[in-house]
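# Make a model of this:
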Amino acid sequence: MVFMVEPELFDRCHRLMGELGLTRPGASISVRPLTGGVSSDVLRVDTDHGRYCVKFALEQLRVSADWKAPVHRNAAEYRWLEFVAAFAPDNVPKLFGRSAALGGFAMELLDAPDLRNWKTDLLANRPREADVRGLARLIGMIHARSSAEEGLATKFANQEDFEALRIEPYLRSLIVVYPKLTEPIGRMAQDLALARTVLVHGDVSPKNILFVGARPVLLDAECATMGDPVFDVAFCLNHFLLKAIRAPARARALLDAVRHFLDEYGQALTWEDQSAFEVRLARLLPMLLLARIDGKSPVEYLDEVQRQAVRSLAVPLIAGPPETVGAILTAFEGDLH
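This is a model prediction of the structure:
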């Protein structure tokens, strides 16, 4: 047996592999941590049967703020992956089983030669239009499918988890820092808490998106719940805007990526009026911008001058929200020039 993690976590992996039939009794395994997010232990486990990625949710997230979340969200993620695999199996990892007792699951270890982590890619390069449109098409398809499927409201009644993982740390925590914005932020938080329109992934961040060639693969759906589709769209577009602040030389391409995403996603948006959707999106987007500066999960790649630039853009847009994303892009273009 090879230990590259704490013995307790190693033993948990060993028991999970045995329970799922992914190793023979008494066979050796090796376990090593994988880099990733702040909310789970994510591990590579090698057994006599193959190589797997194993995931266990953490109660206390790995951030400087006090941020706790229920560990049963691991089950919501597994159900989200099962749902998407039924109609888009190439866009999620293959699943090998989950243990409720151990609070973890095993999935395919993705290690193709042409594998790209989108966060790493976007920090170094201009976004590829095909990547942006491919992801938007996938998110739109998931939202459209879920809007029409009965029974999901019961299966994904995870609003309390979404409150703990998204609404409180990203929105309600901002009110403490910006009390003058209590009304617009509080109203948006309440609207998100009450929405039950589509199945929301909840963390459509570039770090959770892999590309195998031109094919997007979505990971990390711990926040999955029935909710408002604008959250997934805003959460993703937010990263294009933040990276435009970080890299002015690529800003035009990143702002165009916002336009390409919305153009592609709009082709799937059939469950509600597009103008109403965009009004909500234009309200939420600057709030998420500010949240990644002064909320509980700030981005690590902006310096203080860039962080202040985000504040200067976001605060007026929250106080007096435009009705279109185009107006937000115009504000960004003016500031960057």
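# contacts, neighbours, all on C-alpha from now
Noted.
# Could you count how many residues lie near the nearest residue to L61 once chain neighbours are set aside?
Closest residue to L61 apart from its sequence neighbours, by C-alpha to C-alpha, 6 or more residues apart in numbering: S39 at 4.8 Å. Counted with other C-alpha atoms under 10 Å, residues neighbouring S39 total 21.
# for T154, same thing?
Neighbour number of T154 under other C-alpha under 10 Å is 10.
# part of a helix, is it?
Yes - counting by DSSP: H, G, I helix; E, B strand; the rest coil, T154 is found in a helix.
# on that earlier part again, does the residue nearest to L61 touch K68 like I think?
No - here S39 does not reach K68: they are 9.3 Å apart, not a contact under C-alpha atoms under 8 Å.
# can you pull the contacts of the residue nearest to L61?
A57, L58, E59, Q60, L61, R62 (C-alpha atoms under 8 Å, 6 or more residues apart in numbering).
# re earlier: what is in contact with S39 and K68 at once?
E59, Q60, L61.
# Mind listing residues that contact the one helix or strand D161 maps to?
Assigned by DSSP states H and E, D161 belongs to helix 159-162. Helix 159-162 has contacts (C-alpha under 8 Å, 6+ apart) with A69, P70, R73, A193, G202, C223, A224, T225, M226, G227.
# One more: stretch 145-155?
Contacts with stretch 145-155, where a contact means C-alpha under 8 Å, 6+ apart, come from R196, T197, V198, L199, M226, W271.
# same thing with stretch 78-87?
Residues contacting stretch 78-87 (C-alpha under 8 Å, 6+ apart): N91, V92, P93, K94, L95, R98, F105, I142, H201, A221, A224.
# With stretch 228-248 instead?
So stretch 228-248 is contacted by 122-123, 143, 192, 195-206, 250-252, 254-255, 257-258, 277, 280-281, 284-286, 288-289, 301-302, 306, 309-310, 336 (C-alpha under 8 Å, 6+ apart).
# Here is a second sequence; please produce its structure as well for comparison:
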Amino acid sequence: MAASRSDPMNAEPDLDARCRALVADLGLGTAAEVASVTHLTGGVASDIARVVVHGTSYCAKFALARLRVAQDWRAPVHRSRAECAWLSRAGEIVPGIAPKVVGYSDPLQGFLMEDVSGPDIYLWKTAMLSGASRGEEAALVAAPLAQIHAAGAAPGFDRHPFRNAADFRAIRTDPYLRATAAHHPDLAPRLLDLADAIDAATTTLVHGDVSPKNILVRTGAPVFLDAECATMGDPAFDVAFCINHLALKAAHLPANRQPLLAAMHAFWASYASGITWEDAGALQARVATLQPALMLARIDGKSPVEYLDDATRAHVRHIARALILDAPDTIATLTARLERTLTP
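You can find the predicted model right below:
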């Protein structure tokens, strides 16, 4: 979607044909009128392409039945419908927070959306890994996330498009927490209890993949991508999922460790100021308990983080295990323990 995610190669034939069919199905032109289809890289769960028709550039997306990871990880392709619904609803709650949806095709189980690209746009993950960002965007990301959660928890919110608990389990709690429990039998009761509690929650509208790889920054404001995990769930999942990436990058980038850990504080402070639907302390305790479990999941679950070397992976595993066994209940305690233990 962003220019940094582009692959200069043309799309493979099947993706090219699906994109042309999608344009035709949505009434934007005939298949022959599509000027170009260019594959976009960066995700493991979907085929994504930039499609140009009648001089306008769009982004096409189709969910994969089998994700591109080493382990066997499958998920229903109809999840793209939930993503469309999240992008549309979030954009109503916080204008500009998500790409504008052009249309969804039930027969093709894919959709077209705004092509968010240009010289003033960057991917948050890329900026942090390159050292161009030390997590300063954290508060900017957290504030609209709290707005979306507040709206999703409000009376009268239309929950119907987001009754996706089974899909969320297939895409999130099973491959992350339950798969990790299988590798750590002594931690299994704790990890399975966490997974069960997350699966049972229906508090608000959850994105499910609030990760720096899914957050573009456009003229100083975040744009959320990849909402195919969207469901009614526990808001603590979104918060823990995002700050976990800050913790992992703090492990990976010693020179930026302090500011990245400080970004975890900034994220929580910005987010907490928007909590209206429950006690902030209770939500904070769930976040602080869940983050170490997600940290371990990015080592031993079905979606291991790709940028850690073997020594750092082993060290992160050790830290995460200790935090799971003796769970913190505040972000301050969590980050203090990470600060003490991340330096070998």
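# those helices in the stretch 51-200 of the second structure, which residues are they?
Listed in chain order, the helices of the stretch 51-200 of the second structure (DSSP state H, counting those that start in this stretch) span 79-93, 124-130, 138-153, 165-168, 179-183, 188-200.
# Go through these and name the closest to M9 of the second structure.
Closest of the helices of the stretch 51-200 of the second structure to M9 of the second structure is helix 124-130, at 20.9 Å (criterion: C-alpha to C-alpha).
# The residue nearest to A21 of the second structure when sequence neighbours are not counted: what's it in contact with?
Spatially, and ignoring its direct neighbours in sequence, A21 of the second structure is nearest to A31 (6.0 Å; C-alpha to C-alpha, 6+ apart). Listed by C-alpha under 8 Å, 6+ apart, the contact set of A31 of the second structure reads R20, A21, V23, A24.
# The first structure: which residue goes with E339 of the second structure?
Matched to the first structure by TM-score structural alignment, E339 of the second structure sits across from E333.
# would that match count as being in a strand?
No - per three-state DSSP, E333 of the first structure lies outside any strand segment and is helix.
# any idea what the residue nearest to L61 of the first structure aligns with in the second structure?
By TM-score structural alignment, S39 of the first structure lines up with A45 in the second structure.
# and what of R283 of the first structure?
In the second structure, R283 of the first structure lands on T289 (TM-score structural alignment).
# measure Q267 of the first structure to Y170 of the first structure for me?
29 Å (C-alpha to C-alpha, to the nearest Å).
# more neighbours, these two?
Y170 (26 against 13).
# That one -> the second structure?
Under the alignment (TM-score structural alignment), Y170 of the first structure maps onto Y176 of the second structure.
# Could you do L138 of the first structure as well?
Match for L138 of the first structure (TM-score structural alignment): P144.
# now swap in L255 of the first structure and tell me
In the second structure, L255 of the first structure lands on L261 (TM-score structural alignment).
# What count of nearby residues applies to that match?
The burial count for L261 of the second structure: 25, using other C-alpha under 10 Å.
# Report the contact partners of it.
L261 of the second structure neighbours (C-alpha under 8 Å, 6+ apart): L246, A247, A250, T335, E339.
# One more pass at 10 Å, please.
The neighbourhood of L261 of the second structure, defined by C-alpha atoms under 10 Å, 6 or more residues apart in numbering, consists of 134-135, 243, 246-251, 332, 334-336, 338-339.
# Then D193 of the second structure?
L177, R178, D199.
# By neighbour count, which of the residues you listed wins?
That'd be L177 among these, by other C-alpha under 10 Å, with 28 neighbours.
# can I assume that one is in contact with I299?
No - between L177 of the second structure and I299 no contact is recorded; they are 11.1 Å apart, counting by C-alpha atoms under 10 Å.
# which ones among the contacts of L261 of the second structure are found in helices?
For the contacts of L261 of the second structure, membership in helices holds for 243, 246-251, 332, 334-336, 338-339, with DSSP state H as the criterion.
# Mind checking which of these are buried?
Among those, those scoring as buried are I243, L246, A247, L248, K249, A250, A251, A332, L334, T335, L338, E339 (criterion: 16 or more other C-alpha atoms under 10 Å).
# what's the spacing between S211 of the second structure and G301 of the second structure?
Taken as C-alpha to C-alpha, the span from S211 of the second structure to G301 of the second structure is 16 Å.
# Kindly apply the preceding question to P95 of the second structure instead.
Taken as C-alpha to C-alpha, the span from P95 of the second structure to G301 of the second structure is 35 Å.
# Equivalent analysis for L261 of the second structure, please.
23 Å.
# Ok, V53 of the second structure next?
40 Å.
# D186 of the second structure too?
For D186 of the second structure, the distance to G301 of the second structure - C-alpha to C-alpha - is 15 Å.
# give me the number of residues near the closest residue to H72 of the first structure other than its chain neighbours?
For H72 of the first structure, ignoring the flanking residues on the chain, the nearest one in space by C-alpha to C-alpha, 6+ apart is G103 at 7.0 Å. Other residues near G103 of the first structure come to 18 when the count uses other C-alpha under 10 Å.
# All good on my end, thank you.
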